[in-house]
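> build the 3D model from these lines:
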Amino acid sequence: MAHGKSMPRLSATSSRGAFFVFLISIVVVVDGCVLMKLNDFEPISVEKRTALADVIISGTVLRVLRHQRSWDSTYPADVLVADVYKGYELFDNATSLSEDEIQAEYRSYYPHVYRIDRFGDQRLCWADVVPGKNYVFYLTTNPSPRDLEMASDGEEVVDMSTMMTKEGIKLEASHDAVSGASIEYDVNTEENILNILGWRPWASWSSCTKECGAGHQTRRRVCVRDVPNACEGDAKQKRQCNTFDCSDVKDMKKILHLDDFPPGVRRAPSRWTAYRITHQARTLRVPTSEIYGKSFPHQFAVLLTVKPKVTLRKNRGDPYALLFTDAGGNIQFGIKLAKTPSVVYSQLDGTLKELNFTDYVLDRSWHYMAFSVNKHTVTLIADCKQVFTLNIERSDRATIDATGTASIGGGYRAVNSAYFEGDIDQLVLTNDSSTAEFQCLPQERRFPDLLDIASTAPPSSSVNGMDTSFDIDLVYDNLFDPFLFMDTETTTSMPMDTVFPSFSEPDITENGLHEASGSLTKPPTMPSTTRRITKK
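Model prediction:
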């Protein structure tokens, strides 16, 4: 409907018709998404979004500034950037917030906090974002890439630096689709985007260069696009591993004499430091006294790097990667690797109990498993990122019988015991249960733990009644790999000393919107199993 033009006189019937046309125009202009939804409008696919966006990143919204709305009712948001998938050059020329511009409780994340413009109410076809949530953002820039490439005289291309302000280029939400500038992060979406951009999945991490005392690992991925330099990002990554002290570390591979290659044991073909254990090995045993003498620690840690063999044959029994039995052959403690890992232990009354970590499924790939055994709990840190804790019932003075046997495979009198089959690269025992935290470092997560996010809905004016309830099943889908050491100079990934917060979404009322500005209210806290690692 054109503004500023006089309307002709209409009859009563025509007036009613014009009135309805006017209402439809209002719907289109003010609430365009409603009309699209009535016509069964569907957002464009991730593939098209990825192709259309100039910059694609993932990150966590720290706060939204709804009181700073622009003429089109959009607002900016402060985002803690976790990763860049597309548009590295553009992103590198964007300026992060200064320390003074970041809320005091989040200034330790400088310079990785960016202010991104043009978020808004979904009723107006903008992408709305919520503090404390993790998103994939589809962005453009101001000046746009087209502006940066335009010719100054029709022939020469303008240098990017001449088009930027002293603050650099600005990042803006790219609204190529209705509410399509952001989607909530999950691992599958990230993998899909990387696949579209030409990257194949990362290979497994290599063996750690040291069994203790801080080694390193690398992994690689392949770009399958034919165009040179078509894939943005690093093809190789590097991280620290086994950063715990070497004192009192028991290497069970050596204690069990795997390096002597007993029957059924040979080198693993993919790793020269790993051993392949076949069914011919049966059970590999050693007296427990050879590990800790006459006194076995009450609390300890077991670190495993293993690729178990998955077999379809039944009645193979219980494949123990590590098992302790007493002098009579009765099971005291064991780590069993079947479809899922489990811990078997002797309870106060002498009966056996099995604790299954059912949320962690094993397959024929390399797995990092660190078990922390304490007085009344056992914690599994799986693949250096997922943490599971279960309660155990045992005496405060209960210890493993030093006169018994330690083995890979079943015990002498173990019920339904069987041999272990698979590749073992690391099998380490320590008398410090906290060692489990340092199998792979750093263990900080690039996204906050969703368990710490409140399910309080944001102001109704901003989400228009959307379902913002918290889904516990998404907790482990929203955990990234640990932070990575990068060995290239062009990386945009987070440095080693970056620790991401846990968040609590603010309880904001409509009246208190301007005062709160949608900011987070809970200072960042670290999970109890995570330690901050800083550069020296």
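
> contacts and neighbour counts: CA atoms only from here.
Will do.

> list the buried residues of stretch 272-290.
Buried residues in stretch 272-290, counted by 16 or more other CA atoms under 10 Å: 274-278, 281-289.

> just the terminal-to-terminal distance for it.
26 Å (CA to CA, to the nearest Å).

> apart from its neighbours in sequence, what residue is nearest residue 234?
residue 491 (6.7 Å; CA to CA, 6 or more residues apart in numbering).

> count the neighbours of the closest residue to residue 277 other than its chain neighbours for me.
Distance criterion CA to CA, 6+ apart; nearest residue to residue 277, sequence neighbours excluded, is residue 265 at 4.8 Å. Taking other CA atoms under 10 Å as the criterion, the count of residues near residue 265 is 21.

> surely residue 265 touches residue 258?
Yes: between residue 265 and residue 258 a contact is recorded at 7.0 Å, counting by CA atoms under 8 Å.

> to check against the first, give me the structure of this:
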Amino acid sequence: MEIRTVTFLTLIFSVKGCDLEYVISGKEISIEDALALSTVAFRGFSSAIKETMTSDNFTIYFDLITVYKGEKLLNDWRKLNNYFRKINVTFSMTRNGPNCFAENKVPRDYIVFANLIGEDQQVIRAGSVTKWDENADLRVWKALGWSQWSDWSSCSVSCSAGIQQRTRHCLQEKCAGFNIEQRHCNLFSCNETVALLNLRDDKYFHPSMDRWQPVPDRATAWRLSANSYIWIPAIRLFPDEECHNIPKEFSLALTMRILNATLGTIFSLRSRSRQYIYLSLEVTGADLKLIHATEKGTDVVRIPAGLDDSQWHQIAFSIRDENILDVYVDCEWSRTEILLAHSLDVPDDCDIIIGYLFSGDLDQLSIINSDQAAKLQCSSSVIAIEDPDVRYTKEGFKLFAKKNLAKSRTHRY
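As a prediction, this is how the structure comes out:
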């Protein structure tokens, strides 16, 4: 049985500061109902408040990010008002909030549900508003008839700037919006990158490479079982380094999927002569943990990653200044930690191990000789594309080519 959580736009509670949801509405209304009652719905950053206001009305300017509903109405309004990406919305205040306007000068990410009013429909009046988050975004699109997004595809290249896409399909005759999102990925230099899964020397694969399982729905990925792993001396990967070893400041980028709750090591640096010195990235259920063990002690950094959804995830971390750890999860900064053992201890006889006692799918595992590359694994900014030639069939998404395909693809916003 599916349990559905209903989120309401207006929450009635005592506020110390000011939220637009609290100030403008007097009743609770769901996202789905708010969308049905509005002719225009969009996502935008609240950028400024018009100081001249009546006791009941005020205007907030929004920087437009995404239009969910009423795109033609908004386009006509923007042309008449000479606005490109800025929209001014009139709000009716139903609750007193004397400190609201000063505090809302800080930009915030909202979904606004509104109607155009007046003789020439030149006033955009908000009916409801909610803070934007991924769940709210998905609910709006679902109410408009769209399926969930597919996983992001593999990056088109392992380094030097590629692209990846995800796709969705319309579940009704026609849907407002776009069906493809695209972003840049693997923006780090090829000269600094070692793609470990692209190694072709069979002696480093256990068992032999011909017994490794490919992933059926992802041609570039491998399915690892508990007895599948790669074991390679670091000197083989970094022969040009002065010490012939993995650098003390580096980045790791990986793309992974877990189909069942699991434990195991994804990546590990270990000394052959001093077994108590190692750096290890391990799976613990839905999360990851980075363990750094040295003679001075052991650090354990837990990384919330939400890996228990059977979806592909992109994880990257960088070590800079020899002891500062920057972590990114699915293209967003997650945390920065200081390793208490003061510095990364990389032994001269270092081995790299991938996948020991780990069960799951790996599509990317790259070491980059840069302490800034984690943020370059994938961009958090996406390009919306409307492509009528991509349609959903029983066999999945298919491209129905036209004579001039470029003309059928429209970049949005």
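
> so what sits against both of residue 265 and residue 258 of structure 1?
residue 275 (CA atoms under 8 Å, 6 or more residues apart in numbering).

> turn the buried residues of stretch 272-290 of structure 1 into CSV, columns for secondary structure.
What follows is these, written out as CSV (DSSP: H, G, I helix; E, B strand; the rest coil):
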residue, secondary structure
274, strand
275, strand
276, strand
277, strand
278, coil
281, helix
282, coil
283, coil
284, strand
285, strand
286, strand
287, strand
288, coil
289, helix
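
> make TSV from these and add distance to residue 45 of structure 1 to it.
Listed next are the buried residues of stretch 272-290 of structure 1 as TSV, based on distance: CA to CA, whole Å:
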residue	distance to residue 45 of structure 1
274	43
275	45
276	44
277	46
278	47
281	52
282	52
283	53
284	53
285	56
286	58
287	60
288	58
289	61
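
> now, which of these sits nearest residue 390 of structure 1?
Proximity of the buried residues of stretch 272-290 of structure 1 to residue 390 of structure 1 was ranked by CA to CA; the top entry is residue 288 with 25.5 Å.

> mean shift of the strand ranked longest in structure 1 relative to structure 2?
Longest among the strand segments of structure 1 by residue count, using DSSP state E, is strand 75-86. Superposing on structure 2 and averaging over aligned pairs (mean CA distance after the TM-score superposition for structure 1), strand 75-86 of structure 1 comes out at 1.3 Å.

> outside of that strand itself, list whatever touches it.
In contact with strand 75-86 of structure 1 (CA under 8 Å, 6+ apart) are residues 54-69, 109, 112-120, 193-194, 197, 232-233, 446-447, 492-494.

> of those, buried ones?
Here, 16+ other CA under 10 Å leaves 54-67, 109, 112-120, 193-194, 197, 232-233, 446-447, 492-494 buried among the contacts of strand 75-86 of structure 1.

> of those, which belong to strands?
Short answer: these in strands (DSSP E) are 55-64, 113-119.

> strands of the stretch 251-400 of structure 1, start to end?
265-268, 271-277, 284-287, 300-308, 318-325, 331-337, 341-346, 352-356, 367-373, 377-382, 386-391 (DSSP state E, counting those that start in this stretch).

> of all the ones you listed, which one is nearest residue 147 of structure 1?
Per CA to CA, nearest to residue 147 of structure 1 of the strands of the stretch 251-400 of structure 1: strand 386-391, 44.4 Å.

> now that closest one and strand 341-346, what's the angle there?
Strand 386-391 of structure 1 runs at 20 degrees relative to strand 341-346, counting by axes from the mean of the first three to the mean of the last three CA atoms, to 10 degrees.

> tell me which residues in strand 386-391 of structure 1 are buried?
386, 387.

> okay, the next helix or strand after that strand sits on what stretch of structure 2?
Remark: after strand 386-391 of structure 1, the chain's next helix or strand is strand 405-408, criterion DSSP states H and E. The aligned range for strand 405-408 of structure 1 in structure 2 is 351-354, by TM-score structural alignment.

> ok, stretch 271-278 of structure 1 next?
Counting by TM-score structural alignment, stretch 271-278 of structure 1 sits on residues 218-225 of structure 2.

> chain center to that stretch: distance?
21 Å (CA atoms, centre = their mean, to the nearest Å).

> residues making contact with it?
154, 212-215, 355, 357-364.

> now the residues you listed as CSV including distance to residue 101 of structure 2?
Converted to CSV, the contacts of stretch 218-225 of structure 2 look like this (distance: CA to CA, whole Å):
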residue, distance to residue 101 of structure 2
154, 44
212, 60
213, 58
214, 56
215, 53
355, 53
357, 55
358, 52
359, 52
360, 50
361, 49
362, 49
363, 48
364, 47
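
> weed out the non-buried ones from these.
154, 212, 214-215, 355, 357-364.

> residue contacts, the corresponding residue of structure 1 for residue 360 of structure 2?
Using TM-score structural alignment, the partner of residue 360 of structure 2 in structure 1 is residue 422. Residues near residue 422 of structure 1 by CA under 8 Å, 6+ apart: 276, 277, 278, 306, 307, 308, 309.

> and those, which two are the farthest apart?
The most distant members of the contacts of residue 422 of structure 1, if one measures by CA to CA, are 278 and 306, lying 13.5 Å apart.

> gap between the match of residue 360 of structure 2 and residue 265 of structure 1?
Relative to residue 265 of structure 1, and taking CA to CA, residue 422 of structure 1 is found at 10 Å.

> quick revisit: chain center to the helix or strand that comes right after the longest strand of structure 1: distance?
Sequence order places helix 88-92 as the next helix or strand after strand 75-86 of structure 1, per DSSP H and E. Put simply, helix 88-92 of structure 1 sits 23 Å off its chain's centre (CA atoms, centre = their mean).

> same check on stretch 362-373 of structure 2?
The answer for stretch 362-373 of structure 2 is 17 Å, by CA atoms, centre = their mean.

> that one spans what distance, first to last residue?
One end of stretch 362-373 of structure 2 sits 19 Å from the other (CA to CA).

> hmm, who's touching that stretch?
So stretch 362-373 of structure 2 is contacted by 154, 187-188, 192-197, 220-224, 247, 249-257, 317-320 (CA under 8 Å, 6+ apart).

> what subset of the residues you listed is buried?
Buried, going by 16+ other CA under 10 Å: 154, 187-188, 192-197, 221-224, 247, 249-257, 317-320, out of these.

> give me the element residue 381 of structure 2 is part of.
Applying DSSP H and E, one finds residue 381 of structure 2 in no helix or strand.
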